[in-house]
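*Asks:* build me a structure from this.
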Amino acid sequence: MVEQRRRFSPQFKAEAVQMVIETGKPIADVARDLGVNHGTLGNWMKAWRHANPEPDPALSPVERARVSEMEAEIRRLRMENEFLKKAGGLLRQDAPVAERCAVIEVEKADYDVAWMCRLLRVPRSSFYAWRNRAETAGQARRRQLATEVGRVFGVGRGAYGCRRVTAQLNREGHECSVGLVADLMRELGLAAVQPRAYKRTTVRGQTPVDSPDLIARDFTTDGVPGQRLVGDMPPQTGGAPSYLRTGEGWLYLATVIDLATRMVVGWQMAEHMRTSLVVDALAMARDGGHVLAGAVFHSDRGAQYTSAEFHQYCQRIGVRTSIGRTGVCWDNAVAESFFSALKNEIFHHHRFTTRARARFAVADYIEVFYNRRRLHSSLGYRTPHEALNDHRTAAAAA
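*Replies:* The predicted model follows:
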């Protein structure tokens, strides 16, 4: 079976370019995070730079020297910030010297020992005395595992509880139990972010186009990706639209999720809640090759999904619409679960002054974290991207 060439929507390309610009990471690193070829991302960057040329001011020798000093200072501060961020995920605020020494021991291959001792306020003599002390095999394993627990918790952006941390450690070859990991997380003061309660109210259109419920709460699938999809967009609570709050006003997100892989295969953001938002999200999934002919798309009875415009678009691309009951969130549980995770793991813990910053955070969460790093219990603690690759490998071997 010949693998279908990936296609990328303009939205995806723009967000990928924005990630390179905002993070300052090398193109190869961002390409790896997004699962695209680095040459492809490089071409997108060249096209953007060609369309947005920057002036090349002439600098005097004094100004060049000053710029070099500033760049050196920025590199130093970045390195300190990187190290302190790692240490912050492993250490409590009042961590004893032994725990700080353990962090230095783990990171000594990447950073200078004297430099780390200065940042963590540990005398070098104390570190070497701690390093040479007698330690039992059990204590050494527990110490090393605690470091790995802190690392995985940090990679999981604070969203992983003890079960997901345990699953990730076992995937990496660190055999451990949920109980041991729970104890270590408690000792390290690590706790996964907790969801907030919210009220869900679906608003129907005045003349809705009705569709049968083709999912019937069966969100499992043994089929290939692209056959069964679910979608959702911001709820309306108390009669007024409310979703992603920013300093410039509301921002709304529509998604398309593949039930076979739990991957967010289509998404769009806008300042409005018009039907075009959900049409654009489904179009992104179709343009990316994630929607097969005759696929089922399931949603709630929101006005956008029951509109004639959306129904006509689905008919045009050969997609069958499926709609759950009004006000019953369990009929669209997978989509609801994604929005709960998004709010719990990002928006309840950050403030965004502009819509642009919120867009960047959502793009990073979906494309880098949720689709490619976050372990899903419904997938046997695999990532959606791994599930998609497994399907493709099995299809190629058949």
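
*Asks:* every contact and neighbour count from this point should use C-alpha atoms.
*Replies:* Noted.

*Asks:* next, I257: secondary structure please.
*Replies:* Following DSSP: H, G, I helix; E, B strand; the rest coil, we place I257 in the strand state.

*Asks:* who are the contact partners of it?
*Replies:* 229-231, 263-266, 335 (C-alpha atoms under 8 Å, 6 or more residues apart in numbering).

*Asks:* one more pass at 7 Å, please.
*Replies:* 229-231, 263-265 (C-alpha atoms under 7 Å, 6 or more residues apart in numbering).

*Asks:* let's compare: structure for the following, please.
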Amino acid sequence: MKRERKIYDPAFKTKAVQLSNERDNISELARELGLKVSLLYKWRKEYEEFGESSFPGKGNLKLTPEQEKIHELEKKLKDAELERDILKKGNRHFFQERSMKYRFIKNHEYLFPIEKMCSALEVGSSGYYKWKSKPICKRTLLKNEIKQQIASIYFASKQRYGSPRIAIELNASGYKVSRITVAKYMRELGLRSKLSKKFKVTTDSKHNCLVVENILERNFIVAHPSKVWVSDITYIQTKEGFLYLTTIIDLYDRKIIGWSLSHGMNTEETTLAAWKMAVRNRSFQKGLIFHSDRGVQYANKKFANTIESYKVIRSMSRKGNCWDNAVAESFFKSLKAELIYGSKLITKQEMELEIFEYIEIWYNKKRRHGALNYKTIEEFNNQKNICKNVA
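*Replies:* As a prediction, the model looks like this:
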């Protein structure tokens, strides 16, 4: 059977290239996105040559010499900004404990001068050389190694993980350590996971469109894929105004199978765009339940007619009851706690890239989900496939 060729839209290509410019390991990023490395480099080359005019499809026009000169200047500016950001990355390793500062210096001797690092971390170079030459017992070495792993996992998760998930990651890597010990070491390192804020209602249900009953009835545990999809819309604040994120989640494995990030709230930009992505990414049979709130983007004729043409069964939350769509609300809570709250406002373009990375790489592929017994979505599906094959 011939394998169907996957088609990527221009927005996906652009975000993938922009993300690759912020990563050191292009091969790893390509693997995370499910791409061939050669394809990602091809996109990068086109983007370097044509910039925002890249990926228009057939009939695209080449840039004028003036545009190419502007693009070259923009590229040099971006290279300078990237160099600055690399120097800033060391800040996350500046721990409270002196021994951890020494360990950071030792691990980066090949990259930076020792005297410079000692000065930046406010430790004496003589103290560092004394620490380096002093023999360390096995227990202390193991403790330091675990602390280093904790810090690595913590910052790899962009400060989103607390002690429970970090303990699971450590045990999966072969370290036998309890959650209590991880919590203790995190306190010693001054590390805390990001905290969420209280729920705020944003749904506009004041309309005359047709609504349907809640047939899902908060039954969020599903045994098979593409039996129940849930959807919701939230706002994302930037320093240039709001963006609106629409998501569609398969309750089976909690994967974001469709999403749209828009500047407006019309149906084409929000629910229909997310639906089109969902049906491209995951097949389903007649009888799929689609659950949402009563917002006008879900209740209007344009959206209703579209999904009813797929023989989908509609379900809607009761008015003003966020718990009827708790899984969708929980995703937005995690997104804002782990990505947005506590961070400075950024531009819409920067936020679009942050959301792309969060959903496509972090949430769908790397994050451990409590609803999946703290497995990643890929681990959960692989386990299910093994069970099916054994049966």
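
*Asks:* circling back to that earlier point, scan the contacts of I257 of structure 1 and report the most crowded one.
*Replies:* L229 (32 neighbours; other C-alpha atoms under 10 Å).

*Asks:* hmm, back to that, determine which two of the contacts of I257 of structure 1 are furthest apart.
*Replies:* Comparing all pairs in the contacts of I257 of structure 1 by C-alpha to C-alpha, the longest separation belongs to G231 and M263, at 11.5 Å.

*Asks:* what is the equivalent residue in structure 1 for T238 of structure 2?
*Replies:* Under the alignment (TM-score structural alignment), T238 of structure 2 maps onto T246 of structure 1.

*Asks:* so its match makes contact with F352?
*Replies:* Yes. Judged on C-alpha atoms under 7 Å, T246 of structure 1 makes contact with F352 at a distance of 5.1 Å.

*Asks:* for T234 of structure 2, helix, strand, or coil?
*Replies:* Classified using three-state DSSP, T234 of structure 2 is strand.

*Asks:* and it, how far from K69 of structure 2?
*Replies:* Distance of T234 of structure 2 to K69 of structure 2, computed by C-alpha to C-alpha, to the nearest Å: 40 Å.

*Asks:* more crowded one of the two?
*Replies:* T234 (20 against 12).

*Asks:* the more buried one reaches L245, doesn't it?
*Replies:* Yes. Using C-alpha under 7 Å, T234 of structure 2 is in contact with L245, at 5.4 Å.

*Asks:* now the common contact residues for those two.
*Replies:* Joint contacts of T234 of structure 2 and L245 (C-alpha under 7 Å, 6+ apart) do not exist.

*Asks:* burial count for the match of T238 of structure 2?
*Replies:* 18.

*Asks:* what of the one 10 residues further on?
*Replies:* The burial metric for V256 of structure 1, expressed as a neighbour count using other C-alpha under 10 Å, is 28.

*Asks:* got it, and T261 of structure 1?
*Replies:* Residues within reach of T261 of structure 1, counting by other C-alpha under 10 Å, total 28.

*Asks:* ok, how many other residues are close to whichever residue in structure 1 pairs up with E357 of structure 2?
*Replies:* In structure 1, the residue matched to E357 of structure 2 (TM-score structural alignment) is D364. By other C-alpha under 10 Å, the residues close to D364 of structure 1 number 19.

*Asks:* tell me where the stretch 101-250 of structure 2 has helices.
*Replies:* 114-120, 125-133, 138-156, 163-172, 179-189 (DSSP state H, counting those that start in this stretch).

*Asks:* determine the set of other helices and strands touching the fourth one.
*Replies:* Just to be clear, that refers to helix 163-172 of structure 2. In this structure, helix 163-172 of structure 2 packs against helix 179-189, with contacts taken as 3 or more C-alpha pairs under 7 Å, 6 or more residues apart in numbering; DSSP states H and E.
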